[in-house]
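In: this one's sequence-less:
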């Protein structure tokens, strides 16, 4: 079925819910018709009061294949994505092995993804101290940005970069107008000594806000000096907001994201000996996270992303409860939409505010704004259908990630993804996988002058 119609009384068009019928043909939105519009002989999906939105674009995902498929892998990750209404994701250069810091490694990753993609997938390249000469090649091959860590990444194959390293690659990034994505923590010794490694508060204090703000100052300085696009991933420190606001008044090339875990959980409610909640930077106190919500409501965040970073239960130290030995990463790719919508409802934030942060805005960041992120004529038919009134308990039986361990387990959430279309093909039907392997590899070709 390559041509059909989708109708809903709540279709998200131009930042509002309207009654409309989408005409889909050959993987594209052929037309957007006002109201209820049947066309002779065409299959007609009548979704009534269900919410029809553009497919979610998750611009920050760790899939870990090749080399660490026991952590996740393309097949399970993209199945989880599809079930969560994510139709496009961009995969990080770690924690695959080899890490994506050379063209050769990038091609290995593409091969690893072949015949495993249930949603569309693009990639970032990585910057480490030894690969300055590889950056241009990665850009020419079509990565969507270059990612670096300002502190230890957690794996030795992906060491952190310094200001000197950033200054070496900045002219290349400027030439191709490709964003630099930075994990903004600058570690120092100005932290308390650890007495109880099972204490969440001790883990929180081991990665203080000033680690983030010092790194953000460096990121802003690099952006200003070289006039390049710089993106701050997973902001958790509210003390960084003032720095970011000030810089954004001077440039539109500084962008920032945060993640569901920083908006949904609070440090005060995290039990000791529960490293399933460990991520870096850490989930902070409620007062801090309330400020992140205020920043979101004032349009401070450019977009939201999952930072899905799973690991086997042993690596998460679920038995020992040791926060300092555990892998730092949250498994949540499948549940970004209901998690955020649930918290939005609690805070009186409208769904209309949330949707662009998951669709239109990441599309703009990735240079895909002319083909994805909107329900608009000529755009890719990547579409998510949500029952915003249906509540569900997140149990292991519905988790499609390779590992069931997630801090969201047993949470009661609002908003169930019912149907998902990827490239005009229905991949999820009534919250069950319907058709597999309909995703495509995506490459950034817009900024290549050759």
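Out: Structure's in. What do you need? Keep in mind that what you see is a predicted model, and the values were worked out from it rather than measured. Numbers count the residues shown, from 1 in each chain.

In: every contact and neighbour count from this point should use C-alpha atoms.
Out: Fine.

In: what ranges does the protein have for its helices?
Out: 74-83, 103-113, 135-141, 163-176, 200-206, 209-226, 241-248, 260-264, 286-297, 336-347, 351-358, 360-366 (DSSP state H).

In: stretch 53-67: which residues count as buried?
Out: Applying a neighbour-count criterion of 16 or more other C-alpha atoms under 10 Å, one finds 53-66 buried in stretch 53-67.

In: re the thing from before, could you dump the helices of the chain to a markdown table with mean neighbour count and distance to residue 417?
Out: Conversion of these to a markdown table gives the following (neighbours: other C-alpha atoms under 10 Å; distance: least, C-alpha to C-alpha, whole Å):
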| stretch | mean neighbour count | distance to residue 417 |
| --- | --- | --- |
| helix 74-83 | 27 | 7 |
| helix 103-113 | 18 | 25 |
| helix 135-141 | 19 | 34 |
| helix 163-176 | 16 | 37 |
| helix 200-206 | 20 | 33 |
| helix 209-226 | 19 | 34 |
| helix 241-248 | 16 | 32 |
| helix 260-264 | 23 | 17 |
| helix 286-297 | 17 | 23 |
| helix 336-347 | 19 | 8 |
| helix 351-358 | 20 | 14 |
| helix 360-366 | 21 | 19 |
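
In: closest to residue 128 out of the ones you listed?
Out: Closest of the helices of the chain to residue 128 is helix 163-176, at 7.8 Å (criterion: C-alpha to C-alpha).

In: what about the buried residues of stretch 53-67, which are in strands?
Out: 53-54, 56-61 (DSSP state E).

In: if I look at the residue lying closest to residue 332 once chain neighbours are set aside, how far off is residue 54?
Out: Counting by C-alpha to C-alpha, 6 or more residues apart in numbering, residue 332 lies nearest to residue 308, which is 5.5 Å off, once chain neighbours are set aside. Taken as C-alpha to C-alpha, to the nearest Å, the spacing of residue 308 relative to residue 54 amounts to 21 Å.

In: structure B:
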């Protein structure tokens, strides 16, 4: 057999461990792993490189369509170019901040239409759970092919925009969980106590607080832990499979671990920025690093890394949540948009901070960026270097420090808290279903070969 692609001489991360070997690809699938496999139309010499499964980023916001409100935020073209350059071969797209939000058949089809001919990476979709789609919207989204659902227990959305996303109240969460449970799919949850965090933020703002440190103080750890407990209780009652998004504190992970031991079908994630930044440096960086839940102190970060290394945190995501520069350029941190642009710097930062600085095993690295999120959200063809899986790879150059510049970013708006940081590893090549979508030699391949993954 003549293969389409042969990746040779790399250190390949398999589920059983890493091994120096070759990987052969035919018709977009991995068909052989081993030595002296034969001839191929294209060969990539991966000598000195780590060959990892392409990242499956389970938490990405693309704002396409913008509905006339957010047209200048992140679109599919720039968003998936950033994925390609960052080693992200697939991602799960959140049902917000596009307008209309993805909450029923009509809005899901609008989203699919918006992405036609624009995708450089593959995209699985979250459908929204909101108070206004409990009369059939959940079922329509299931039939339309969403891979999972998402809701907010924290306040979200702009009530002046028709069709924008909206957080759930307790009844909507309970009823929505019952409906999602019938689909068998997972409900991902932004777990923060809306009433308390909103009020604490309002008090601080009226008292003249302006700093990011003050903003962090208005969202204390217990305001994450309490809604996680509540969501777990509701999951027990309804039988809904749940996933807690972007946990910023080890106490939150502890609640998930205890629930798992009690038989609840619950998982959780953290984000690259929680593993990289700490509270004491936020004000020096500025509102570009503002997010919710907030970035916490070094003790919290160390606790999160422990759960990454030893289990408890299933995977790590970017929570790529971009906006226009004017929404970040605020003297008062409380007035700035809360979201971090990070999808392009998951793989390199996590490899450097985890594998190179903390001796994280390569198999654990592959699990947290690819294998575990693919399994959790039913992306069956993704997440592993194994025969029969999609030929999705990221080739990583270890011990290759570089300093990130704004012009390196593929985002529509060149905003990132990682700008100016020296990162100790580089994405050399990204391959989607056997096609090179990025290489350091040739840059991003503009051919839009990505597809929507419908479940």
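Out: Done, it's in. Quantities reported herein were computed from a predicted structural model and do not represent experimental measurements.

In: quick one: TM-score?
Out: The TM-score (TM-score structural alignment, normalised by the length of the first structure) is 0.94; 439 aligned residues with a C-alpha RMSD of 1.7 Å.

In: circling back: just tell me what the residue nearest to residue 332 of the first structure corresponds to in the second structure.
Out: The equivalent of residue 308 of the first structure in the second structure is residue 320 (alignment by TM-score structural alignment).

In: next one: residue 417 of the first structure
Out: Per TM-score structural alignment, the equivalent position to residue 417 of the first structure in the second structure is residue 427.

In: and its match, what does it touch?
Out: Under the criterion of C-alpha atoms under 8 Å, 6 or more residues apart in numbering, the neighbours of residue 427 of the second structure are 85-87, 347-348, 394-397, 440.

In: among these, name the buried ones.
Out: Among the contacts of residue 427 of the second structure, those scoring as buried are 85-87, 347-348, 394-397 (criterion: 16+ other C-alpha under 10 Å).

In: which one of those is nearest residue 452 of the second structure?
Out: Proximity of these to residue 452 of the second structure was ranked by C-alpha to C-alpha; the top entry is residue 87 with 17.9 Å.

In: from residue 42 of the second structure, how far out is that closest one?
Out: From residue 87 of the second structure over to residue 42 of the second structure (counting by C-alpha to C-alpha), the distance is 20 Å.

In: just how off-centre is stretch 32-40 of the second structure within its chain?
Out: The chain centre lies 33 Å from the centre of stretch 32-40 of the second structure; the measure is C-alpha atoms, centre = their mean, to the nearest Å.

In: now swap in stretch 373-388 of the second structure and tell me
Out: Remark: stretch 373-388 of the second structure is offset 15 Å from the chain centroid, using C-alpha atoms, centre = their mean.

In: other residues contacting that stretch?
Out: Identification of contacts with stretch 373-388 of the second structure by C-alpha under 8 Å, 6+ apart yields 13-15, 29-33, 52-58, 124, 147-148, 185-186, 314-315, 366, 370-372, 389-393, 453, 455.

In: please redo it, this time with the cut-off set to 7 Å
Out: Outside of stretch 373-388 of the second structure, the residues within contact range by C-alpha atoms under 7 Å, 6 or more residues apart in numbering are 14, 29-32, 53-54, 56, 58, 147-148, 315, 370-371, 389-390.

In: counterpart of residue 346 of the first structure in the second structure?
Out: Superposed on the second structure with TM-score structural alignment, residue 346 of the first structure falls opposite residue 357.

In: typed the wrong thing, it's residue 20 of the first structure
Out: Residue-level alignment of residue 20 of the first structure against the second structure, with TM-score structural alignment as criterion, gives residue 21.

In: equivalent analysis for residue 404 of the first structure, please.
Out: Residue 404 of the first structure is assigned residue 414 in the second structure as its aligned equivalent, the criterion being TM-score structural alignment.

In: the closest residue in space to that match that isn't next to it in sequence: neighbour count?
Out: Spatial nearest neighbour of residue 414 of the second structure, excluding adjacent residues (C-alpha to C-alpha, 6+ apart): residue 406 at 5.6 Å. By the criterion of other C-alpha atoms under 10 Å, residue 406 of the second structure has 14 neighbours.

In: same question for the one 5 residues further on.
Out: Number of residues near residue 411 of the second structure (other C-alpha under 10 Å) recorded here: 25.

In: and for the one 5 residues further on?
Out: As a burial measure, the neighbour count of residue 416 of the second structure was computed by other C-alpha under 10 Å and equals 21.

In: same thing with residue 135 of the second structure?
Out: If we define neighbours as other C-alpha under 10 Å, then residue 135 of the second structure has 11 of them.

In: got it, and residue 341 of the second structure?
Out: Neighbour count of residue 341 of the second structure, defined by other C-alpha under 10 Å: 26.

In: what's the match for residue 331 of the second structure in the first structure?
Out: If you follow residue 331 of the second structure across to the first structure using TM-score structural alignment, you land on residue 321.

In: which ones are touching its match?
Out: 198, 273-275.

In: do you know how far the spatially closest residue to it that is not a sequence neighbour is from residue 174 of the first structure?
Out: For residue 321 of the first structure, the nearest residue in space outside its immediate sequence neighbours is residue 273; the separation is 3.8 Å by C-alpha to C-alpha, 6+ apart. As judged by C-alpha to C-alpha, residue 273 of the first structure and residue 174 of the first structure stand 45 Å apart.

In: also residue 96 of the first structure?
Out: When C-alpha to C-alpha is applied, the distance between residue 96 of the first structure and residue 174 of the first structure equals 27 Å.

In: ditto for residue 201 of the first structure
Out: Residue 201 of the first structure is 41 Å from residue 174 of the first structure, where distance means C-alpha to C-alpha.

In: what do you get for residue 228 of the first structure?
Out: The span separating residue 228 of the first structure from residue 174 of the first structure equals 5 Å under the rule C-alpha to C-alpha.

In: in the second structure, which residue is most central in space?
Out: Central residue of the second structure (C-alpha atoms, centre = their mean): residue 59, 2.8 Å from the mean position.
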